[in-house]
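1. Please find the sequence and the predicted model below.
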Amino acid sequence: MDKLIRFSLSDLTKITNHRSTEIKFGERIQTVPKEMDILEFLEASDAEFVLFGIPEDIGIRANLGRPGAASAWESTLNSIVNIQNNRFCKGSRLMILGTLNVTEEMETIQDLNINDKDDKKKFFKLVDKIDKEVSHIVCKIIKAGKIPIIIGGGHNNAYGNIKGLALAKGKAVNAINFDAHTDFRALEGRHSGNGFSYAFEEGFLKKYFIFGLHESYTSKSILESIKKTEGKVLYNTYEEIAVRQEKDFKSEMEMAQKHVTSDAFGIEIDLDAIPNIPSSAMTLSGFSVEQLRQFIHTFGQNQNASYLHICEGAPDLAFEKNSHLIGKLIAYLITDFMKAKPNK
């Protein structure tokens, strides 16, 4: 984990707002002591969940999206440490591991033009480099018996999450994706739009379900690619459920569960599926925050739920006075996932 920047107790103390008569999450959250080896502490700790961030938007830029998702990690930290520690959810169940060091890569892209053919290849190589680090960290966390909670960053990191889980389990795994898009684009070089197609092609992803696909933003070629998977990749659409009401939200969750939960699976959440959430592909139409929270609770309860990845939220694209709300939303989602798992 050479590329991991540890989150220290000192870091935690600086952003936790103490108040008399209250116990904040940050007063109970675990961090890796500076004198201890990371892997040794992971295995020894009684925390069930391990939080780490990937503060980049390189994959989004490589997919011609709007940058800004790199800022979600800091916003999330400031929110999660300042919620209440109480009988509903305890901070001691969570360890903050740190962030993937992408400083050099983020600096490199400042001089690149995504519309230049040669520069575009450099973007793809940078994403590929990040993939390797993400898969390594996710694999190590899972092998230590913990459940990773990964905060992006772009949805390109789904590939590293899936690969890391597959390597830890020694076999192909499944994924459920709450998303307006498939991210099953052509294998043209790594970016935020093809993390799942690469994972599927390379044998790390076995079964995949896209929940709430937006019909007007899914190309014919992608639908044809999905058809060729012979039932390994399934989906429903937002319009089927929420507009035409041909399908029911709860029943569709049950259908998706049958497809992915028989083996280890990852829960992927793209915040561009929620209306008015600042993101690279912000929408005005989509499922509600409450439906998303129900979704995370439902899938998080399953014993094979192996990680949670929340991505594409972009506080830097929000109105300045409300930029903290992305972190607040992500904190809700993190604790919903934690509450879905019974205390050991």
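-> Nice, I can see it.

2. use CA for all of it now, contacts and neighbours both
-> Noted.

3. so residue 241 makes contact with residue 251?
-> No: Residue 241 is beyond contact range of residue 251, at 9.9 Å (criterion: CA atoms under 8 Å).

4. here comes the other one, which I'd like you to weigh against the first:
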Amino acid sequence: MLEHLNKGDYIKPRQGETKLGEDFIWLGRDWRDEMTSDQLKYVIVGVREDFGPRANLGKPGAKDFFDAFLTTWCNFQSNQFLNGKEVAVLGCVDFAKNLKISKSSTYSLSELRQGVEKMDEILWTILKDVYKQNKIPILVGGGHNNAFPLIKGAAVAFNNAIQALNFDAHSDFRNTQEGRHSGNSFSLAMESGFLDYYCVAGLHKNYNSQYLIDTMDAKKIATLYLEDIPIGASEEFLNQWIEVKLKSNRKLGIEIDMDGIENIKSSAQSPYGFSLRTMRNLIQYLAGDKRICYLNITEAIPDENNQSAKAASYLVGDFINRKT
């Protein structure tokens, strides 16, 4: 189910230029042995699926995002400001094509949720081996359901629960008893003992039910609603909030749900959210934090103007350009 990729399918070479994707290490079947280099820090893992958003009553389309992203990002320029020599491309887990839940081509809600459970099991075992090589996975594509296998893989590999910082309009802390989907990764991770602490910034007051608000309060989740950020507040305000809320002694997962950025095509696109500039500044601020163990770019859908893929490419570029 893990498809290793041919760089020639993504890079558009041009004489006199070096494209970012030409710097990458493109891993193959022996990827566990191939990513042992000390120079290598980041491992790109793609996911083709929209089972999670659809199982959460959201829009389809996230299954097509990874390829749009990788084509865009690979063709950024490699130069003195950004290069990809610390990056490997592991490949793409193609659930959209290979995960068979039933003989029918249209799945019921219960079948979609069963599919998400299967995806959880496949993904966390792959990611666990990336963590064990002390590399930082960057997961791109699919729904926010994939936060759970990222968290579980890290907790198992490091033998300790982690913390997560999520930039999102939604809490994704729904009841786990209704079945797996993109809206309950963090609640499941906490119930399972893999997530010790959770912060979510950019929540919309219109999108979170009173039940969810009460549940998050009871679990001592750190929440920052977008409406409560002072008008005209600088990025320093957000940086200070993050600094105060995070725990000092836990590995840290960074989550970017693209529906938390204004006017980005996603499973829950909104005209209201963080600006892309603000989100870039936040990632630049966070990127040097040595607690970070993964980055998840999720819920985006390709658009005809390629804006969502470009936005994700800027964010991943900011993340790997961290100063350590």
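-> Nice, I can see it. Nothing here was measured: the structure is a model prediction, and the numbers come from that model.

5. So which of residue 241 and residue 251 of the first structure has more stuff around it?
-> residue 241 (18 against 11; other CA atoms under 10 Å).

6. what does that one align to in the second structure?
-> In the second structure, the residue matched to residue 241 of the first structure (TM-score structural alignment) is residue 229.

7. Now do that match against residue 236 of the second structure, distance only.
-> 12 Å (CA to CA, to the nearest Å).

8. So which residues of the stretch 51-200 of the second structure form helices?
-> All helices of the stretch 51-200 of the second structure, identified by DSSP state H, counting those that start in this stretch, fall at 51-55, 65-74, 95-98, 109-132, 147-158, 185-191.

9. Over which residues of the first structure does the fifth one lie when aligned?
-> I take that to be helix 147-158 of the second structure. Taken onto the first structure by TM-score structural alignment, helix 147-158 of the second structure occupies residues 158-169 there.

10. Give me the contacts around that stretch.
-> Residues from elsewhere that reach stretch 158-169 of the first structure, judged by CA atoms under 8 Å, 6 or more residues apart in numbering: 131-140, 142-143, 172-175, 195-196, 198-199, 204-205, 264, 266, 268, 306, 309.

11. Repeat that for stretch 280-290 of the second structure.
-> 235, 238, 239, 314, 315, 318, 319, 320, 321, 322, 323, 324.

12. residue in the first structure matching residue 320 of the second structure?
-> Aligned partner of residue 320 of the second structure by TM-score structural alignment: residue 338.

13. Could you say which helix or strand holds its match?
-> Element membership of residue 338 of the first structure, judged by DSSP states H and E, is helix 325-340.

14. Check the mean deviation of that helix from the second structure.
-> Compared with the second structure after the fit, helix 325-340 of the first structure shows a mean deviation of 1.1 Å (mean CA distance after the TM-score superposition for the first structure).

15. Which residue comes closest to the alignment partner in the second structure of residue 6 of the first structure once chain neighbours are left out?
-> Applying TM-score structural alignment, one finds that residue 6 of the first structure aligns to residue 4 in the second structure. Counting by CA to CA, 6 or more residues apart in numbering, residue 4 of the second structure lies nearest to residue 91, which is 4.4 Å off, once chain neighbours are set aside.

16. contacting residues around the one you found?
-> 2, 3, 4, 5, 27, 44, 45, 46.

17. which position in the first structure aligns with it?
-> Using TM-score structural alignment to pair residues, one finds that residue 91 of the second structure aligns to residue 98 in the first structure.

18. can you tell me how far that match sits from residue 131 of the first structure?
-> Distance from residue 98 of the first structure to residue 131 of the first structure, by CA to CA: 17 Å.

19. again, but for residue 291 of the first structure
-> From residue 291 of the first structure to residue 131 of the first structure the distance is 30 Å (CA to CA).

20. between these two, who's got more neighbours?
-> The neighbour count for residue 291 of the first structure versus residue 131, taken as other CA under 10 Å, is higher for residue 131 (21 against 13).

21. wait, doesn't residue 47 of the first structure sit right on residue 30?
-> Yes: the pair residue 47 of the first structure / residue 30 is scored as a contact, 7.3 Å apart, by CA under 8 Å.
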